[in-house]
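[1] Here's a sequence, model it:
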Amino acid sequence: MRLSTVTILGGTFTAAALLSVIVAFFSALAVERSSADGVRYELDREAMNWADVTANGLRIELTGTAPSEALRFRAMTLAGTVVDASRVIDEMEVTASKGIAPPRFSIEMLRNDGRLNLIGLIPASTDRDELIARLSKLPGVNEVSDLLETADYATPETWPLTVDYAIAALRDLPRSKISLAAGDVTITAMANSAEKKRQLETQLTRRAPGPVALTLDISAPRPVITPFTLRYLIDGDGARFDACSVDTEAAQKRILTAARGTGFSGDARCTLGLGVPSPEWAEATSSAILALGRIGQGSVTFSDTDITLIAAEASDRATFDRVVGELENALPDVFALHAVFPDAQAATPQGPVEFTAILSPEGQVQLRGRIRDDLSRDAAESYAKSRFGSEKVYFAARMDDTLPQPWSLRVLAGIEALSALNNGAVVVREANVDVRGVTGNQDASADIARILSERLGEGENFSIDVAYDEKLDPEAALPTPQECLADVQAIQSNRKINFEPGSATVTGDSRVILDDLARVLTFCGPVALEIGGHTDSQGRESMNLDLSQQRADTVLTELRQRRVQTGRFVATGFGETQPIADNDTEEGREANRRIEFTLVASATDEAADDAAEDTGTESTETADEGSGDDVEDNGDADPEASDSSGDSALESTDGSDAEQGSAAGQEKTE
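    The predicted structure is shown next:
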């Protein structure tokens, strides 16, 4: 009885224990599943599908590959909001990050006269001390402030070329900011005048190497024009401006509109400047131009507020009087009109009373005709010598005391006007000053009109017939690529670049030739050239190809060291593939060993291509006289020698080969 009771009680407790274990097991599974589902839900809601969630007891394990470290941390944070953070086990990996992109190397060069500030990031391989030394040697630079940082990344290919160009540009820009990055230069500067601005823009653009993109922002103050001048003519050749000064673009538009109403066609070169004598300048000048058009032919000249209107002899007097009267009433009060209707002059048998000044293309000046007295003669001769040079003036005028009093002033004005020409003549007469010639300055007519209107005064008539010749314009006188190549050919017609035997080292006697070539190429502008290296056929083909490339590279380097802008030059080695003579003779081999300059195809036009077809080539050759390309004589391998001996001039595989090649070379030389 008692045994049965114990057995029953033991069984009851055992069953209860088993039931507790079972309940606890399934409860733990439910908690695990619930926790894992909750974490998975939160991750899916944040679009973190890359993360896997695994329940391991009370622990939640996160696995998978996170796109970034930040997302991995975010996944851990989300899991910690669902279950206790201590239960979250991080088994995730992070996608390998790409290599950090190299920084953008750049320099800001800020120059204010003698002080130069450098700000930016440069490659660690840049010779910083050498860069500062070069900048310190620029004319006018007294202090260089170095605020540059460095980064140890590969130097961009165009970085050295860009820095060289920026330093060269800084030489001519005392007040400027130059921003440079590899292959990109932006220049912000101020010029002293509009003319200086044009010169700087032309120079900087021409010097820019091909791989460098250039952006210019050069400003210049408006010129002060004194006197403020405008001269408009209508004659048998049509209507034209000899001078045109305006204070605003709106004034220019109004003046041109008035001129077109009188038959003017084309574009007028109006100078936008300071010094306008009245805010009504556009109103007065346009009214006078329209009045001249109603008269028919003649000229109207403004010198500040003084107006001279001269009608042609064939004009109608009644129309002239009516138009002049209307113009006087229409002009603003500050302007004074002097109108002239010329009377027909009877011819005089005494010959013309005139003074002539002639300027030859060579710069020689002849002064002939009549002068009033000794004082006037000395003044005219001294003034001419101060303008053109004492040794270039020939004075042959005779004195005539019957000349009018203003004659001397008219002569001096004519000489001053002549100095604005490259060649031409000025004829001073009682009724007129006539200026004719050729110039390379597009503003010469306006300058001459300003000189004569100021010096002669109101009521005086003058005529200007000046032609612009682009060849005389220093800004437009650069040779064409074909002309540049012809100049190089002339230098090399009877001289050759020599190299040390079996090497790419230029001999001392060839440096003079390279100096001459550099002098020509410096003034050629942005011409594109290929420097081709050629050898004879002796030796192995691969060796000759390498040697020709090395020599072409050497010539390119030599030109660059002479400050030639070589951004559009390429150096190419052709080896023995393009002979121009028979390689079976020493003379032929000598001719085939050469450096050849050729215009790159993209820089030639159709005319150049036609010329190349007619002449056979458009290149210049510089044979490597005395340097050779064979091992035995001057550097190339001996075709009769073994490969090992033939290679010894440039490369040797072991000591015996080198000795054998050297011996072969000595024997041949002897």
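[2] can we go C-alpha only for contacts and neighbour counts from here?
    Noted.
[3] Now do the strands in the stretch 401-550 of the chain.
    Assigned by DSSP state E, counting those that start in this stretch, the strands in the stretch 401-550 of the chain fall at 423-429, 433-439, 462-468, 529-534.
[4] Between these, which one is closest to I358.
    For I358, the closest of the strands of the stretch 401-550 of the chain is strand 423-429, at 4.4 Å, according to CA to CA.
[5] Pull the residues that contact that closest one.
    Outside of strand 423-429, the residues within contact range by CA atoms under 8 Å, 6 or more residues apart in numbering are 352-361, 363, 410-411, 414-415, 417-418, 433-439.
[6] relative to strand 433-439, how tilted is it?
    180 degrees (axes from the mean of the first three to the mean of the last three CA atoms, to 10 degrees).
[7] To compare with the earlier structure, here is another sequence to fold:
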Amino acid sequence: MRLSAVAILAGTFTAAAAVCVVAATFSAGIVEDNAIDGVETEFTREGIEWAEVDANGLQVFVHGTAPDEAARFRAITAAGKVVDAARVIDETLVAEPEDIRAPDFAIEILRNGDAVSLIGLVPTGFDRAALIDTTGRIVGDAEGVSDLLETADFPEPEGWGDAIGVATRALEMLPRSKVSVEAGSVAVQAMAADAAEVRRVTARLEGAASEETELALDLSAPRPVISPFALRFVKEDGAARFDACAADTEAARESIIDAAQEAGAEGTPGCVIGLGVPSRDWGAAVSRSIAAVDALGGGSVTFSNADVSLIAAEGTAPELFDEVTGQLERDLPDAFILDAVLPEPPDPDSDEGPTEFTATRSPEGEVQLRGRLNSEMARITADSYARARFGSDAVSVGTRIDDDLPESWSARVLAGLEALSVLANGSVRVTPETIEVRGNTGNSDADAELATLLTDKLGESSYDIDVTYLERLDPTLGIPTPAECVDQIRAIVGARKITFEPGSATLDASAKDILDEIAELLKVCGEIPLEIQGHTDSQGREVMNQQLSQDRAQAVLDQLRQRRVLTASYRATGYGEEEPIADNDTEAGREANRRIEFRLIEEEPETDAAALETEGVEYPAPTGEEASEAAETAEDAETAEEGPGNEPD
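    Got it, this is the predicted structure:
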């Protein structure tokens, strides 16, 4: 009995345990299935298709290969919304990333004279040393190359080598430039010497670039210094043209061209924008003068700085001439002086044949002189001048003497020979009425230069210019030398003054235009060794005059720096009253001594000399050693008068 009771009790417990195991297993299955279904539903809602879910009791396993780390994090977060995050076991993998994208390789090359900086990122396999050697040879000094390049371990992109080749070509041609290089593209920003240089560089770089290399050029040229500032407009037989045209601003050029078109000029005539204008009213003065020529029905008007010469066409009615020129004289701004001429009609009863002198220059350089001269001395002078200009072996002379020629004949002949020297080949014909210039030239500005030359030499005389620019004859021009830059400063200043407020170093408002033009030129000249000198008269205490001159020189330097001129190679020096160029006992002399000079920094002579005076006022000439020293100094000195009032307050 006892054994049977024990067996029954043991069986009962065993059965109960079995029932519990079955119940627990069934409950766990339900929990697992619910967890899996809930997480999968959440994955579907979140758009997560790559992940799979499994469960083991209370633990939920998420596995699969995520496209990236962000996707993996989204899947684990989504599972944690359904079950306790502590129960979520992350068994996911992240796909290996595709090949890393190569960086954008680029170089910026900055050149300023003999200094070059290389900045940017290049491929590791790129021959960096070769680029540095090439730029070093271009500037003539390998130590002048600053290597600021970094590298990345990627292959060279397509078009990289071609772009580097074009970039080094640009660097070679442009001493002051910024060249930006990327695979398949080159961008160049630079300042060229003149418009002709811009055209040449553009043509060469476009020829060097392959079809696969994109080339972007931003080349600018400084405004040329025009001295004298000249313009000549002619209207004859209903046709109008410019022999020379210059303007100081874009607005002035537009108004001049508009006036010329109103007067009958066809197309869009060229007109050079330059420095050295005698008045800011230049555009208005020229436009009104062109309108006057048109109102007369023909003739010419010539500007040489502020001098205006208007010559009416032969046969113009005197009443119309007086009316038009009188109105023009009233309309011209105060700075301009008008000289109007009504030519006398020729004498129909005269039996004299044509009176003329001709000079021709062949493409081979042979020069022939033919026609009339007014004396044996004039013939010797013309012969000597031609041989000096063109070479003794190149000149042949076949002239005769005519005592009845006008007194100005010799001057006209010499002006004609000088005009011929501007041409590569051509001819000059001189008559009592006009000078005709015909031929070919490699100078794109030859028309303007010839008009300026003849106007300067002959004043109101009539002349006719018809020359053709041929690019193959155009010589290679470069950035001005330091000496040329100082000469051009002299031309810019001309008869104007750099003025200061009395007794101070504060620049007068009238000095702004001069400094604007000087700054524009100096940006082209670069870092030349330039000294800006301040000078005063002898009034006041010597030590105060010296300090005032120093402050004024420094003020000019500061103003140039504010105009973004590179002034590291410049210095400002005040000389006070130590170096007068005129007598301090007169007001005119004291005014001349109050000045700013621009000189090249070079080995100083033992005794300094008088600086070149820019206003053209003549003072008693020095003699002996003083004259010799003054001649040496005048070659590199620029004097800009400041006006009265240097005494300290």
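[8] Could you point out which of the strands of the stretch 401-550 of structure 1 sits nearest G389 of structure 1?
    Smallest distance to G389 of structure 1 across the strands of the stretch 401-550 of structure 1 (CA to CA): 14.9 Å, for strand 423-429.
[9] okay, the closest one sits on what stretch of structure 2?
    Mapped onto structure 2 using TM-score structural alignment, strand 423-429 of structure 1 covers residues 425-431.
[10] Distance from that stretch to the middle of the chain?
    How far stretch 425-431 of structure 2 lies from its chain's middle: 36 Å, per CA atoms, centre = their mean, to the nearest Å.
[11] wait, is P354 of structure 2 part of a helix?
    No. With DSSP: H, G, I helix; E, B strand; the rest coil as the criterion, P354 of structure 2 is coil rather than part of a helix.
[12] Tell me how many other residues surround it.
    8 (other CA atoms under 10 Å).
[13] again, but for the one 4 residues further on
    Using other CA under 10 Å, T358 of structure 2 has 20 other residues around it.
[14] Check D152 of structure 1 too.
    D152 of structure 1 has 12 neighbours, counted by other CA under 10 Å.
[15] Pretty sure it sits against F105.
    No. The pair D152 of structure 1 / F105 is not scored as a contact, 10.8 Å apart, by CA atoms under 8 Å.
[16] which residues are common contacts for the two?
    Common contacts of D152 of structure 1 and F105, defined by CA under 8 Å, 6+ apart, comprise P123.
[17] quick revisit: between the strands of the stretch 401-550 of structure 1, which one is closest to G325 of structure 1.
    Nearest to G325 of structure 1 among those is strand 462-468; the distance by CA to CA comes to 23.5 Å.
[18] What are the contacting residues of the closest one?
    With CA under 8 Å, 6+ apart as the test, strand 462-468 of structure 1 has contacts from 242, 432-442, 444-445, 448-449, 452.
[19] what does stretch 134-143 of structure 1 give?
    If you take CA under 8 Å, 6+ apart as the criterion, stretch 134-143 of structure 1 is touched by 113-116, 144, 167, 171, 174.
[20] okay, those in CSV with neighbour count, secondary structure and distance to A664 of structure 1 next?
    Listed next are the contacts of stretch 134-143 of structure 1 as CSV, based on neighbours: other CA atoms under 10 Å; DSSP: H, G, I helix; E, B strand; the rest coil; distance: CA to CA, whole Å:
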residue, neighbour count, secondary structure, distance to A664 of structure 1
D113, 15, coil, 63
G114, 15, coil, 62
R115, 16, strand, 62
L116, 22, strand, 59
V144, 18, strand, 57
I167, 16, helix, 50
R171, 14, coil, 53
P174, 22, coil, 61
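[21] For the stretch 101-250 of structure 2, which segments count as helices?
    For the stretch 101-250 of structure 2, the helices defined by DSSP state H, counting those that start in this stretch cover 128-139, 160-173, 195-208, 250-262.
[22] would you list the ones you listed in JSON lines and tack on distance to V60 of structure 2?
    Listed next are the helices of the stretch 101-250 of structure 2 as JSON lines, based on distance: least, CA to CA, whole Å:
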{"stretch": "helix 128-139", "distance to V60 of structure 2": "57"}
{"stretch": "helix 160-173", "distance to V60 of structure 2": "54"}
{"stretch": "helix 195-208", "distance to V60 of structure 2": "68"}
{"stretch": "helix 250-262", "distance to V60 of structure 2": "80"}
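[23] Leaving out sequence neighbours, find the closest residue to R379 of structure 2.
    Leaving aside its sequence neighbours, R379 of structure 2 sits nearest to L373 (CA to CA, 6 or more residues apart in numbering; 6.1 Å).
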